[in-house]
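Enquirer: I would like the atomic coordinates for the input below:
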Amino acid sequence: MRALICSLLVFLAVPAAAEDMPAWFKESFLDMREDVAEAAKSGRRLMLYFHQDGCPYCAKLLRENFGDKAIADKTRRHFDVIALNLWGDREVTDFAGKATTEKAFAKALRVQFTPTLVMLDERGGTALRLNGYIPPHQLHAALDYAGGRLEKTQHYTDFLQANVREAASGRLHDAPWLMAVPLDLSGRDARPTLVIFEQKVCAGCDELHAEGFPRPEVAALLKRFRAARVDIASNEPLKTPQGKSLPMRDWARQLRIAYTPSFVFFDAGGREVFRVEGYLRPFHLSSSLDYVSSGAYKKQPEFQRFIEARAAARRAKGEKIELMK
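Expert: Predicted coordinates:
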């Protein structure tokens, strides 16, 4: 009877786009404490999947990642998965037992990108969080890491470097607008600082330099930043925006960089104000650069709302927005 009631609630409350979710996702009353406990009792963990309607990266995740049988089987073996709409109004009982909504819960967790996957431990703490789309081979590794409870013994970045292999150029790409090493990010500049975390074997980095940075709009926006590149595998010393000296690889781990390329933005005073930690095509890349360089983040803390307004303004001028081109 409980399962029947739950099914009816989901049918009535979830928007039409949610019917595309895998059938094996958990039907839930959205009581987070109860869901964590039920997963733990079954020897699994809870995964929260934040999505939104019309999100091309969400569609890509469902099609190319969860649509892959090996990934689906591994996910089901290690996790109960609950889908939550970034703008949804279904009632959620949060980890403190407080009644809230999907969108308020997402805001409280500071979800800025979709898809976002939050993999929780047996007490409801975060074992691993993936902010944005990652390709299938990396999701395999993330499932092994969080599903194997390895966060207790190994940093995720170290795990990825030891276990993920991908076809890539095997080199770092130089650009004239990047700061020279050794990096000293402690000096003040009127411009915000953009730090791009990369590594040599990185297909996403290759694509970024080949397709993202050369786009005229992206290239123009980059001029608004003091930009630096950090190799997450390098022992090259640097000085952080806060004036601390340490190797590049150590700083990447302190910042819990979980994907390359990642972008971390700092204001003129050296305070982190925004970051991008997932796969992006040029429109969302330029939106991220515009969000920080324009100072929009100071007035609009929700990046997705900024993107919606930016895209709407362009469409009103007759521009065609190609999200994945």
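Enquirer: going forward, measure contacts between C-alpha atoms and count neighbours the same way
Expert: Fine.
Enquirer: What is the neighbour count of Arg191?
Expert: 16 (other C-alpha atoms under 10 Å).
Enquirer: hang on, it is in a strand, isn't it?
Expert: No: counting by DSSP: H, G, I helix; E, B strand; the rest coil, Arg191 falls outside a strand, being coil.
Enquirer: pretty sure it is touching Arg226, no?
Expert: Yes: under the criterion of C-alpha atoms under 8 Å, Arg191 makes contact with Arg226 at 6.2 Å.
Enquirer: Just give the nearest non-adjacent residue to the residue nearest the centre of the chain, would you?
Expert: Nearest to the geometric centre of the chain sits Asn131, at 1.5 Å (C-alpha atoms, centre = their mean). Distance criterion C-alpha to C-alpha, 6 or more residues apart in numbering; nearest residue to Asn131, sequence neighbours excluded, is Thr116 at 4.6 Å.
Enquirer: how about this one, so we can line them up?
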Amino acid sequence: MIKLLGCILLVSTLTFAAENENVTLTAGLINPGFHEKPDWFRHSFLDLREDVEEAADSGKRIVLFFHQDGCPYCAKLLKENWSLRPLVEKTQENFEVIAINIWGDQEVTDLQGTETTEKRFSESLKVMYTPTLVFLDEAGRQALRINGYYPPHKFEAALDYVAGHLERKQPYRDYLAGVQPQAVSGKLHREVGFLPLPLDLRAKASVRNKPLLVLMEQKACSACDELHGKIMRKPAVRKTLDAFDIALVDVWSGETLITPGGVQRTVSEWTKELGIQYVPSMLFFDPTGKEVFRAEAFLKTFHTHAAMDYVSTGAYLSQPNFQRYVQSRAAEMEAQGITVDLME
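Expert: The predicted model follows:
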């Protein structure tokens, strides 16, 4: 009865609690940044142990869809990927999708039975990007995690991987390499000024004591082509890149390198230790060799540049939440009369 009463009250008045303010929306009015979720998403009371068990009983797995209002990549996932019939049917057949607002205050009972909120639960999983998709197996263990947006062909591969329980057989990046369907340049984009081979990534190897940017890439990678052919050609981005020592790592190389921590490893050993599953990934290390941030998502120019600025300016030291930094950065640019296009 309490839950039913709550639903009735929600029909008449919706109250969204933001971190610094409360915004009340009466029936018929919609948050300008709100993205409507498909009606086939699971209607959950957010007891995740119960959700996992019920999904398993029906031969399905749970997908936790972490989102936020005003997120263009969330909209892209909902409007593009989940508007394609094959992807919708494949998702519905194999999964139950639960939406979790990373700033939300709805009560959540997590997989350990602890009562928390959407916001605190997101923080506990270190959700830094939206959308983030966490695929859970029948025991509530993570089968795959996707940080950021995947285009349809790569997203379908992720669905196939988890639906087929293939995490028990091979790492996702190995599987993805075998099903890469998109035509690409087929070459690594090693540029003038990048650290030379063999790679020595120790801090003392940096003459100018710069932070280190490690680009994890592969030859068959359309997103890598876009990163080098378009995004890194932008004058503002190139200026920010001057603040870094830059190393390009072929994740499939058998070469040996020295890690920022001073350990000699083969590339494959190091990438496995780091948990790299998506290319391109950008890993940022401070001048002492400590990893301070990574971007392992499909990012356009604005977010790629923001990630670089986040580290090069030292903003990560005072603002631990990257999304908050992005919002502040966009607001400052708009105040200066600069048009911000999040999808450019």
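Enquirer: Can you give me the TM-score here?
Expert: Here the TM-score for the pair of chains, by TM-score structural alignment, normalised by the length of structure 1, is 0.94; 325 aligned residues with a C-alpha RMSD of 2.1 Å.
Enquirer: re earlier: alignment lookup: the residue nearest to Asn131 of structure 1 to structure 2.
Expert: Under the alignment defined by TM-score structural alignment, Thr116 of structure 1 is paired with Thr132 of structure 2.
Enquirer: burial measure for its match, as a count.
Expert: Neighbours of Thr132 of structure 2 under the rule other C-alpha under 10 Å: 24.
Enquirer: Now do the contacts for it.
Expert: Contacts here follow C-alpha atoms under 8 Å, 6 or more residues apart in numbering; on that basis Thr132 of structure 2 touches Leu64, Phe65, Phe66, His67, Arg145, Ile146, Asn147, Gly148, Tyr149.
Enquirer: Could you check how far the first one is from Tyr150 of structure 2?
Expert: What it means is Leu64 of structure 2. 15 Å (C-alpha to C-alpha, to the nearest Å).
Enquirer: helix/strand/coil for Leu4 of structure 2?
Expert: Secondary structure of Leu4 of structure 2, reduced to three states by three-state DSSP: helix.
Enquirer: next one: Met308 of structure 2
Expert: Following three-state DSSP, the label given to Met308 of structure 2 is helix.
Enquirer: shouldn't it be in contact with Asp242?
Expert: No: Met308 of structure 2 is beyond contact range of Asp242, at 10.5 Å (criterion: C-alpha under 8 Å).
Enquirer: what about these two, which has more around it?
Expert: The neighbour count for Met308 of structure 2 versus Asp242, taken as other C-alpha under 10 Å, is higher for Met308 (22 against 12).
Enquirer: mean shift of the lengthiest helix in structure 2 relative to structure 1?
Expert: When structure 2 is parsed with DSSP state H, its longest helix is helix 322-335. Here the mean offset of helix 322-335 of structure 2 against structure 1 after fitting is 0.8 Å, by mean C-alpha distance after the TM-score superposition for structure 1.
Enquirer: Now, the contacts of Thr132 of structure 2 that are in strands?
Expert: Those of these mapping onto strands are Leu64, Phe65, Phe66, His67, Arg145, Ile146, Asn147, per DSSP state E.
Enquirer: now, the most widely separated pair of the residues you listed?
Expert: Farthest pair in those (C-alpha to C-alpha) is His67 and Arg145. Separation: 14.0 Å.
Enquirer: which of these two has more neighbours?
Expert: A direct count of neighbours by other C-alpha under 10 Å for His67 of structure 2 and Arg145 places His67 higher, at 25 against 16.
Enquirer: which one is the aligned partner of Asn321 of structure 2 in structure 1 nearest to, not counting chain neighbours?
Expert: The alignment partner of Asn321 of structure 2 in structure 1, by TM-score structural alignment, is Glu302. Computed as C-alpha to C-alpha, 6+ apart, the closest residue to Glu302 of structure 1 that is not its neighbour in sequence is Gln112, at 6.4 Å.
Enquirer: Report whether that neighbour is found in a helix, as I expect.
Expert: No: Gln112 of structure 1: not assigned to a helix; according to three-state DSSP it is coil.
Enquirer: Now do the same contact list for it.
Expert: Counted by C-alpha under 8 Å, 6+ apart, Gln112 of structure 1 has contacts Asn131, Glu302, Phe303, Gln304.
Enquirer: what range in structure 1 matches stretch 236-253 of structure 2?
Expert: Against structure 1, stretch 236-253 of structure 2 falls on residues 217-234 (TM-score structural alignment).
Enquirer: Show me what the matching stretch is in contact with.
Expert: So stretch 217-234 of structure 1 is contacted by 177-180, 183, 189, 191-200, 212-213, 247-250, 252, 282, 285-286, 289-290, 293 (C-alpha under 8 Å, 6+ apart).
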